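Peer 1: I need the structure of the sequence given here:
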Amino acid sequence: MSDAPSRPIVGIFWMAFTGIMFVCVTAIVKYIGDEVPAAQGAFLRYILGLVFLIPMIRPILAARLTKRQVLLFSARGFAHTLAVILWFFAMAHIPIADVTAMNYLSPIYVSIGAALFLGEKLPPRRLAAVVVALIGALIILRPGLREISPGHIAMIFTAIGFAAGYLMAKQLADEVAPAVVVGMLSITVTIFLAPFAFAVWVPVSWENIGWLFLVACFATAGHYTMTLAFAAAPLTVTQPVTFLQLVWAVLLGALVFDEGFDGWVILGGTIIMAAVSFITWREAVARRREAAI
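Peer 2: Okay, the predicted model is just below:
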């Protein structure tokens, strides 16, 4: 009982640490840039990260997945594959802050997808938050006021791909252990990335292989610390902390990659994050009300 008051602080710490891990991922991918094609870079990141799957092999074999579950895992893996390729492409062509801010759209697309495909309700307040988030995206893109690059288009579809994967993971998480969900994602994405990677394959230096292995390490650590954050505190506490990723990304882009500060991107990202936080809070309130009935 004495540890209970400290759990939100622990959750905030782990989520802030998660943000640092993911910003490290973006920094390395940005540093590599066009030296490795997007599909090949993504494939190498995943195949080098398979070493972290060793503890998950036994739970996957013991799960005895049904045909439906295998198909669902495959569909999730394919959606995630396309999203990862587009994310790697975007990282090489637009500022880190733009990538980070537009990635916040994923939870918004999740809300829309849950309403369209899973039959979940989208009450007026949550719908208003979705509209506000989309306005935040328009502030970042500023169509008509600046050229919208292929990298920005890629990020729009990246967020949609990640959202589709999340919706399928949400269904699977109720049926199999978390280790199986994580492990099957890595396996299917690696398989689906292979043909895309081989189609554009170029010689890769040992230095870039080392960097991509670090990407796998930081990404794995980030997903692990995120689960620690979720276990320590509710989403209403941890979700707003993810905004720090945009802060780190802006600082990193300005100080390391000489990208400068774009106030419109910061404003748009703030609006999107506020909308995501509101949706998270409303879902938490709805769950408490259902539990009280």
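
Peer 1: From now on I want contacts and neighbour counts done on CA atoms only, so please keep to that.
Peer 2: Will do.

Peer 1: which residues are contacting stretch 192-203?
Peer 2: By CA atoms under 8 Å, 6 or more residues apart in numbering, the list of residues contacting stretch 192-203 from outside reads Val36, Pro37, Ala39, Gln40, Gly41, Ala42, Phe43, Gly77, Phe78, Thr81.

Peer 1: In contact with Phe52: list those residues for me.
Peer 2: Thr220.

Peer 1: Just the buried positions in stretch 88-102, please.
Peer 2: Going by neighbour count (16 or more other CA atoms under 10 Å), the buried part of stretch 88-102 is 88-102.

Peer 1: same question, stretch 20-34
Peer 2: Of the residues in stretch 20-34, 20-33 count as buried by neighbour count, 16+ other CA under 10 Å.

Peer 1: Could you export those residues as CSV, including secondary structure?
Peer 2: Putting those into CSV (DSSP: H, G, I helix; E, B strand; the rest coil) gives the following:
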residue, secondary structure
Ile20, helix
Met21, helix
Phe22, helix
Val23, helix
Cys24, helix
Val25, helix
Thr26, helix
Ala27, helix
Ile28, helix
Val29, helix
Lys30, helix
Tyr31, helix
Ile32, helix
Gly33, helix
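
Peer 1: Another for comparison:
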Amino acid sequence: MIANPEANRPMIGILWMLAATLCFVFVNIIVHWLGASVPVAQSAFVRFAWGLIFFAPALARILRRSYTREVWVLFGLRGVLHAVAVVLWFYAMTHIAIADVTAINYLNPIVVTVGGALLLGEGLAWRRISAIIVALIGALIILRPGIRTIEPGHIAQLGAALFFGAAYLSAKRLTDFVPASTVVAMMTLVVTVALAPLALWEWQPISLSVVLWLGAVAVFATAGHYAMTRAFAAAPVSVTQPVIFLQLVWAALAGWTIFGEVPDPYVILGGGIIIASVSYMTWRESQIKRRPVTPPAPATKL
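Peer 2: Alright, predicted model coming up:
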């Protein structure tokens, strides 16, 4: 008897993942289009304030429950780590090409894999180590230090990958105590609170249209995560993971057609190498039936 008959529908899973990649690219386009017209922390705060509105009914129930001190500490740690990552991501998205941000973002699962080995006692077999080395080669192809100029936005996105990965590890620990929906709702609350002082410090008047566009960012991000969850429910991660590479294709096309950013073949190549290594690790974990520590590439998106 099949426990979950919905989990063996690869075409449905691929279509859901395709929808997720498009939603995340719309997030990128809006933030990139808004650019530096609004301070980074303020933009991030408004985006998460919208998310707080979406989660308000759930939070009203969650905050009435009693949790251990460890859980509260993890709620705070995960939220602060995610807040730092979001600010760095917003900065990168407004200062470098969309395709560059998307490609570097694929390093998130690599950070989680290494962090899981160092902090959570997860093993690092030689196959995983090889995949990590390949992914780092992909990152070097993207950045090409000494050949191209490394912009502050590239450094910011590397930092975002590090902090998103650390936030995911905290979330992984939290799922041992509370449901995933509670983890996401509390993350939204803590990130909003953490960003508030920074946003107020550099607050500038913004138009209603900008507020609504940042609301659209929240909607597309939520829809992307929903579609990604449906994809994982419909098919194995090893089937849906390669589709994530299309997000880089969409990002490159959007950057080219909307913002005049000529696609960099080295960025596409490097991103492809990274996602190939992540896909291999995911496939390998499914083969040996381990509980995966490596998250799918967009799982750490905002």
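
Peer 1: TM value for the aligned chains?
Peer 2: Superposed pair, TM-score by TM-score structural alignment, normalised by the length of the first structure: 0.95. Supporting alignment: 290 aligned residues with a CA RMSD of 1.8 Å.

Peer 1: among the buried residues of stretch 88-102 of the first structure, which are in helices?
Peer 2: 88-93, 96-102 (DSSP state H).

Peer 1: which of those lies closest to Ala229 of the first structure?
Peer 2: Closest approach between these and Ala229 of the first structure, by CA to CA: Thr100, at 19.8 Å.

Peer 1: Just give the nearest non-adjacent residue to the aligned partner of that closest one in the second structure, would you?
Peer 2: Under the alignment defined by TM-score structural alignment, Thr100 of the first structure is paired with Thr102 of the second structure. Nearest residue to Thr102 of the second structure in three dimensions, chain neighbours excluded: Leu248, at 5.9 Å (CA to CA, 6 or more residues apart in numbering).

Peer 1: Provide a list of residues in contact with that neighbour.
Peer 2: Ala99, Thr102, Ala103, Ile268, Gly271.

Peer 1: Kindly present these as TSV, with separate columns for distance to Thr188 of the second structure.
Peer 2: As requested, these are exported to TSV (distance: CA to CA, whole Å):
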residue	distance to Thr188 of the second structure
Ala99	26
Thr102	22
Ala103	25
Ile268	32
Gly271	29
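
Peer 1: Aligned to Ala252 of the second structure, what sits in the first structure?
Peer 2: Per TM-score structural alignment, the equivalent position to Ala252 of the second structure in the first structure is Val250.

Peer 1: Identify the residues contacting that match.
Peer 2: Applying CA under 8 Å, 6+ apart to Val250 of the first structure gives the contacts Ile96, Ala97, Phe261.

Peer 1: one more time with 10 Å, if that's ok
Peer 2: Residues near Val250 of the first structure by CA atoms under 10 Å, 6 or more residues apart in numbering: 95-98, 100-101, 244, 256, 259-263, 265-266.

Peer 1: Please work out which residues of the first structure line up with stretch 218-227 of the second structure.
Peer 2: On the first structure, the counterpart of stretch 218-227 of the second structure by TM-score structural alignment is residues 216-225.

Peer 1: If you could redo that for stretch 111-119 of the second structure, that was the one I meant.
Peer 2: Under TM-score structural alignment, stretch 111-119 of the second structure corresponds to residues 109-117 of the first structure.

Peer 1: what's the mean distance for that stretch versus the second structure?
Peer 2: For stretch 109-117 of the first structure, the mean distance from the matching residues in the second structure following superposition reads 0.4 Å, by mean CA distance after the TM-score superposition for the first structure.

Peer 1: Contacts for that stretch next, please.
Peer 2: With contacts defined as CA under 10 Å, 6+ apart, stretch 109-117 of the first structure is touched by 106-108, 118-123, 126-127, 130, 134, 159-167, 276, 279.

Peer 1: at 6 Å instead, please
Peer 2: For stretch 109-117 of the first structure, contacts defined as CA atoms under 6 Å, 6 or more residues apart in numbering pick out Glu120, Lys121, Ala163.

Peer 1: got the residue ranges for the strands in the stretch 1-150 of the second structure?
Peer 2: With strands called from DSSP state E, counting those that start in this stretch, the stretch 1-150 of the second structure shows none.

Peer 1: can you give me the helices in it?
Peer 2: 10-34, 40-62, 69-95, 98-105, 108-119, 126-143 (DSSP state H, counting those that start in this stretch).

Peer 1: that older thread, ok, of the contacts of Val250 of the first structure, which one's closest to Thr220 of the first structure?
Peer 2: Thr100 (18.1 Å).

Peer 1: For the closest one, give its distance to Met155 of the first structure.
Peer 2: 9 Å (CA to CA, to the nearest Å).

Peer 1: Please apply the same query to Leu246 of the first structure.
Peer 2: 15 Å.
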